[in-house]
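**Q** Show me the folded form of this:
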Amino acid sequence: MSLDTRDGVVIGEGVLLENQPTSFVTRALGGVIDVVVTALAYVLVLLGFLAIGGGIGEDGTRILSVVLIVLFFVVVPTTVETLTRGRSLGKLAVGIRIVRDDGGPVRFRQALVRALVGVLELWLTVGSVALICSLVHPQGKRVGDLLAGTYAIRVRSTVTARAVVPMPPALAGWAAVADVGRLPDGLALSVRQFLVRAPGLHPTSRADLGGRLATEVLAHVSPPPPAWAHPEQVLAAVVASRRDRDYRALRRAETGEQQDGARLRRLPFGVPDPEN
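**A** The predicted structure is shown next:
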């Protein structure tokens, strides 16, 4: 079963975080907003400094212009993307975010590379280099994204409800005592996708794929299931067991944190807490 995770990140037990790249039009609109806002802010601040210090001379004006260029076209974009984890005014307006290729938030290094390269591809070439690169790249990346290892994703999208794999009643007893190890991410994702799509598969392909996945999964399970168990039931029992066990562990951790917090807030030596 082929898996295409180029636009997603597999975490935990085969959970795929789907990061859908933005369209060229959406990203271009966000870029235009950022460019217009940055250019206006630069011009207004430059005019303000010149009006206040009109006697700084030609050399002073050049130095001031260079300082403001570095400030508005490198320092400000780097700071904004780092602090907001990939957002800016234009990206916020169109509902997109810059993330790393692994799906994580951008850091200072990625933001700095994007800003430095942006001086060339956005400002010195009037956006032509970024335009051409975004048009030909499948994820709409510009040169700064290629060098920084980032791309833009949508943060406003319809949430698709995912089917919950139920525990087969016939294997509930076995699953309760079975030791299910951590499945490789690719295998866990394949199992989940197979169980969701199985009803629509051809019977022969369904039986063959189910059997092969069950063989791979059982290498991480002890003891083996009953001999009469159907491969799809085994897969469903393993997935449901892992899900339920992780949920219980999460609930225990949350309860423990709440209890620890209550003990930390409690006054020592039997001193009564002040009345609210």
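**Q** going forward, measure contacts between C-alpha atoms and count neighbours the same way
**A** Will do.
**Q** for the longest helix that the chain contains, packing partners?
**A** Counting by DSSP state H, the longest helix found in the chain is helix 231-265. Counting contacts by 3 or more C-alpha pairs under 8 Å, 6 or more residues apart in numbering; DSSP states H and E, helix 231-265 packs against helix 172-177, strand 179-180, helix 185-197, helix 203-218.
**Q** structure for this one too, so we can compare:
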Amino acid sequence: MSFDNAYEALTAVEGESRWAFGTGFDDPLSGVDTALPDGVDGAALGRYCLMLGDDALIAAQRLIEWVTRAPELEDELALANIALDLLGQARLLLARAGQADGSGRGEDELAYFRDEREYRNVRLVELPGGDFAQTIARLLVLATWRLALFARLAESRDPVLAAIAAKGVKELAYHREYAAQWTTRLGDGTELSHARMQRGLDEAWPLVDELFAPNATDREMVAAGVGADPAQTRAEFDDVLAQVVAAATLRRPETSALAGVAGRLGRDGIHTEHLGHLLAEMQILARAHPEATW
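**A** As a prediction, the model looks like this:
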């Protein structure tokens, strides 16, 4: 079989092109009842889906910055596909947020027409790219935590959230595996790669505790049987990280500076200086042409 260019060869799967998110994939919400479960506050469910969707959206934006910059073409494709997985999760979650809270806001409106203080993502995903090891460290932390959370959300009383989580578990398992393999390669590699991988973990670690401290929305959704308590994922997270760090001959960073934090700063709209710059770039086209269709 011959192809006119490299991308045509890469995207050909049994005669179908499956390059972009949303083409050639089954709809995870096909046949799912979208009505709110009995006794569940739609506004709270909307806030909950917004938090999870914002995590994925901002992480996807950061990862896509590696396109044309990754060390190898294989890793450029891997990071792009991970970003597309997260973007897919974000689209589904933001759409559910606008539906559940009764505002009717769509995924595009929520993604492109909110200001920095209205975003509810954890601060880990905002950090700028840095080098490849720093990105891998953040991806390892994010994927390990998010996989543990989504595995629990697959049992949610909200059928939509459960379906999104069930699909996400398969994707996040790959994200965690990819990050763990690279962590091991770099950590147990050369002196330079070991030092950079350790630095990546050390720099991500001050933002780890924020992932596990539930806020009021978490607690309300857990009580309703819809959400998952992030604190209950900590033991699984620590176990996985301990195994990866040991295999990579790295040192587990010390307890973060946010140990015992009472609130989740990003969840409250308090972000790092980096989010505003990221949103300015991400939102500029949509805000310049707000009525445009593509």
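**Q** So after superposing, what's the score?
**A** With the length set by TM-score structural alignment, normalised by the length of the first structure, the two chains reach a TM-score of 0.23; 111 aligned residues with a C-alpha RMSD of 6.4 Å.
**Q** returning to what we had before: mind listing what's buried along the longest helix of the first structure?
**A** By neighbour count with 16 or more other C-alpha atoms under 10 Å, helix 231-265 of the first structure contains the buried residues 231-242.
**Q** Stretch 39-49 of the first structure too?
**A** 39, 42, 46.
**Q** any chance of those residues in a markdown table, plus secondary structure and distance to residue 174 of the first structure?
**A** Listed next are the buried residues of stretch 39-49 of the first structure as a markdown table, based on DSSP: H, G, I helix; E, B strand; the rest coil; distance: C-alpha to C-alpha, whole Å:
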| residue | secondary structure | distance to residue 174 of the first structure |
| --- | --- | --- |
| 39 | helix | 66 |
| 42 | helix | 68 |
| 46 | helix | 73 |
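**Q** and residue 285 of the second structure, how many neighbours?
**A** The criterion is other C-alpha atoms under 10 Å. On that basis, residue 285 of the second structure has 12 neighbouring residues.
**Q** circling back to that earlier point, now the helices and strands packed on helix 231-265 of the first structure as a markdown table including distance to residue 76 of the first structure and mean neighbour count?
**A** Below are those laid out as a markdown table (distance: least, C-alpha to C-alpha, whole Å; neighbours: other C-alpha atoms under 10 Å):
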| stretch | distance to residue 76 of the first structure | mean neighbour count |
| --- | --- | --- |
| helix 172-177 | 55 | 16 |
| strand 179-180 | 50 | 18 |
| helix 185-197 | 39 | 18 |
| helix 203-218 | 50 | 16 |
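**Q** of those, which approaches residue 17 of the first structure most closely?
**A** The minimum distance between residue 17 of the first structure and these falls on helix 185-197, with 11.0 Å, by C-alpha to C-alpha.
**Q** If I take that closest one and helix 231-265, what angle do their directions form?
**A** Using axes from the mean of the first three to the mean of the last three C-alpha atoms, to 10 degrees, the inter-axis angle of helix 185-197 of the first structure relative to helix 231-265 is 120 degrees.
**Q** by contact count, what packs against helix 185-197 of the first structure?
**A** For helix 185-197 of the first structure, the elements it packs on are strand 8-11, strand 15-18, helix 203-218, helix 231-265, judged by 3+ C-alpha pairs under 8 Å, 6+ apart.
**Q** The third one: what's the following helix or strand?
**A** Note on helix 203-218 of the first structure: by DSSP states H and E, the next helix or strand toward the C-terminus is strand 221-222.
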